[in-house]
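A.B. asks: model this:
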Amino acid sequence: MSADSARPILCPTDFSAEAGHALRWGGELALRLSRPLVALYADRFLPPPHFTARQIDILVEELDQSRTVARQALVDQAGRMIAPAVATEPVVVQDLAVPAIIRLAAERNAEMIVMGSHGHSALDRIMLGSVTERVLRLADRPVLAVKLSAEKDPAAFPEIRTILCPVDLGEDARPALLLAARLATAFAAELQVLHVAEAAPDPDVERAAREALCAWVPDTARTSCRLHEVVRPGKPAEEILLAAQESHAELIVLPTRHKLFQDVTVLGATVARITRHASCAVLAVPVV
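C.D. replies: Model (predicted):
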């Protein structure tokens, strides 16, 4: 087994339907990419606020029981959502969710993190769900945010026919494109490589942009899957969301440049808007 094939897909869960759907995605990715999967549940398992010294032994026993129950619930959810062919390891840790996810991803050298995004309320659309949004900001590896619409079965996995990969022709965007090409090959999907030309519609500008995009796409990506280039004029976030809707893309793969603002890492405006508003899954690939 090569070092790369041993890198797991990491799927945190809080036992919600959204997290279960993310486990379903993670299991399918692990199966198609021949990767193991680590299913993670993190909880602080805090004691009650008031207890006496004589209650300590009882408290320790109750916390141990809580961890045992959590582990069984994790095994049960993974069993429902992940194919038996996928090597799955359930992990329960006593910690806050975000630091546990970031730390375990680094310890296991996870290839990617797959998370559910709640995103139903108006507040969620303004501020992407707290745990997923913070992991997107802090992770140094790809993070897939998966959404579950109210009418969908969490155990259902969509047939991936179209993957959209928006690029700005920068060299640091190539890893996102190459990952998108790998996924397109794994799912026998069409890969649309999109470049948004931020200019008024003009045939000459669009022609030049298309030529630049075709020259930018490496031959290795072009020959590994069904790929075609798309150029659209306009504002990036708007055009990416429109392109995803019009092409019925099941997955958007895009490079993410983290920015430092007053010592806090933030997502770029385009990435944040796409992740919050896209109706399909979004895989953010950090530029390192």
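A.B. asks: can we go C-alpha only for contacts and neighbour counts from here?
C.D. replies: Will do.
A.B. asks: Output the contacting helices and strands for the helix ranked longest in the chain.
C.D. replies: Counting by DSSP state H, the longest helix found in the chain is helix 56-81. Counting contacts by 3 or more Cα pairs under 8 Å, 6 or more residues apart in numbering; DSSP states H and E, helix 56-81 is packed against helix 17-33, strand 37-43, strand 88-94.
A.B. asks: let's see this one next to it:
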Amino acid sequence: MSAPVDPLPALHEAPAVVRPGPVLVASDGTAVSHDALFGAARLAASTFGTSIEILGVCEPITGVAGGMDVLPIPAELDEARRSTMQADLRRSVSIADTGDPTWPITVLTGSPARTLASEAALRDASLIVMGIGRHNPLDRLFGTETTLATLRESRVPVLAVGTNFPVTPQHAVVGLDFSAASVQAARMAMQMLAGGGRLTLVHVRPRFEHPSSDWQTWDAEYGRTLPPLFDQVRQALDAREDIIVETVTVRGDPAPALIAFAQQAHADLVAVGTQRHSLFERLVVGSVATRVLRTARCGVLAVPQSRGAASDI
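C.D. replies: All right, here's what the predicted structure looks like:
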């Protein structure tokens, strides 16, 4: 997070309105436990007053090289795999304590991340709920990486949860850089908290290492801008009376500092705003949201910048 951007577009625009469409649960039906995934979907649907739909995506099998030719895969094979995933998902919602067999289930064929993002936009979804694994390399390959790819493609907020995500989150930590996206992330996180919960707004300011007087002057001025900005965010959030809102400033690199604070505070949820990055930035630099999602030990809520918003992370 760099120096605070001009907060006026973020703080004085009308409060973000959650999309009216369903909460989409993305799964292939093979997770060891769907209880936390479906529980998070129930929480979101109750919070935003909407329904739940299950969406699975089968990645198509590419053709097999045979000499100089490419042998096409029979269409029946992709259809059989899609039917198998549909059956796995129906079984999952039936046996999970937090599932509901009446939830509609759709299985499509395509690139998982792009298909999830496009379907979420098509359905005007409120949120995409996805699983995230931490236990072994396969979890990181097939769980976390698909979630990361979806986050990069999606214009709809993404909630990534592990098996320990609580039914009623008590403490959410928000990475706040005073952009529109980060304020929207704070709003959504606050709405998902249980009564008596805490919302901690964390701003990560640059590490002070240079001894020059110019740097010291700039750093002092930077520090003076923060209290009024925090006050404006508090006013914009208009927090519920049963939610405690606190503000914290730490120094360091944005993602590691935010994650370290969240872990020390035993947070249930970390929320961040995101923006679209160029391909080079995604591959070489990455983003705060990407690094948080890779390392967080709690749920992660990533809220994309709204169309037309001027500020960024």
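A.B. asks: now what about the TM-score between them?
C.D. replies: With the length set by TM-score structural alignment, normalised by the length of the first structure, the two chains reach a TM-score of 0.77; 271 aligned residues with a Cα RMSD of 3.8 Å.
A.B. asks: nearest to Glu246 of the first structure, of the helices and strands packed on helix 56-81 of the first structure?
C.D. replies: helix 17-33 (22.8 Å; Cα to Cα).
A.B. asks: Buried residues, stretch 28-43 of the second structure. List them.
C.D. replies: 28-29, 31, 33-43 (16 or more other Cα atoms under 10 Å).
A.B. asks: and it, how far out from the chain's middle?
C.D. replies: 16 Å (Cα atoms, centre = their mean, to the nearest Å).
A.B. asks: same deal with stretch 163-178 of the first structure?
C.D. replies: In terms of Cα atoms, centre = their mean, the gap separating the centre of stretch 163-178 of the first structure from the centre of its chain is 16 Å.
A.B. asks: And it, end to end?
C.D. replies: Stretch 163-178 of the first structure has an end-to-end distance of 12 Å (criterion: Cα to Cα, to the nearest Å).
A.B. asks: So for it, what gets flagged as buried?
C.D. replies: Buried-residue list, stretch 163-178 of the first structure, by 16+ other Cα under 10 Å: 163-169, 172-178.
A.B. asks: I'd like the helices and strands packed on helix 56-81 of the first structure laid out as JSON lines, including distance to Ala105 of the first structure.
C.D. replies: Below are those laid out as JSON lines (distance: least, Cα to Cα, whole Å):
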{"stretch": "helix 17-33", "distance to Ala105 of the first structure": "14"}
{"stretch": "strand 37-43", "distance to Ala105 of the first structure": "9"}
{"stretch": "strand 88-94", "distance to Ala105 of the first structure": "12"}
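A.B. asks: how about the ones you listed, which one is nearest Glu229 of the first structure?
C.D. replies: helix 17-33 (24.6 Å).
A.B. asks: Make JSON lines out of the buried residues of stretch 28-43 of the second structure and add distance to Met130 of the second structure.
C.D. replies: Shown next, in JSON lines, are those (distance: Cα to Cα, whole Å):
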{"residue": "Asp28", "distance to Met130 of the second structure": "10"}
{"residue": "Gly29", "distance to Met130 of the second structure": "12"}
{"residue": "Ala31", "distance to Met130 of the second structure": "11"}
{"residue": "Ser33", "distance to Met130 of the second structure": "12"}
{"residue": "His34", "distance to Met130 of the second structure": "10"}
{"residue": "Asp35", "distance to Met130 of the second structure": "12"}
{"residue": "Ala36", "distance to Met130 of the second structure": "10"}
{"residue": "Leu37", "distance to Met130 of the second structure": "7"}
{"residue": "Phe38", "distance to Met130 of the second structure": "9"}
{"residue": "Gly39", "distance to Met130 of the second structure": "11"}
{"residue": "Ala40", "distance to Met130 of the second structure": "9"}
{"residue": "Ala41", "distance to Met130 of the second structure": "9"}
{"residue": "Arg42", "distance to Met130 of the second structure": "13"}
{"residue": "Leu43", "distance to Met130 of the second structure": "13"}
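A.B. asks: circling back to that earlier point, so which of the helices and strands packed on helix 56-81 of the first structure gets nearest Ile101 of the first structure?
C.D. replies: Among those, strand 37-43 comes nearest to Ile101 of the first structure, with 7.7 Å by Cα to Cα.
A.B. asks: hmm, back to that, nearest to Ser121 of the first structure, out of the helices and strands packed on helix 56-81 of the first structure?
C.D. replies: Of those, nearest to Ser121 of the first structure by Cα to Cα is helix 17-33, at 13.8 Å.
A.B. asks: now the angle from that closest one to strand 37-43?
C.D. replies: Per axes from the mean of the first three to the mean of the last three Cα atoms, to 10 degrees, the angle that helix 17-33 of the first structure makes with strand 37-43 is 160 degrees.
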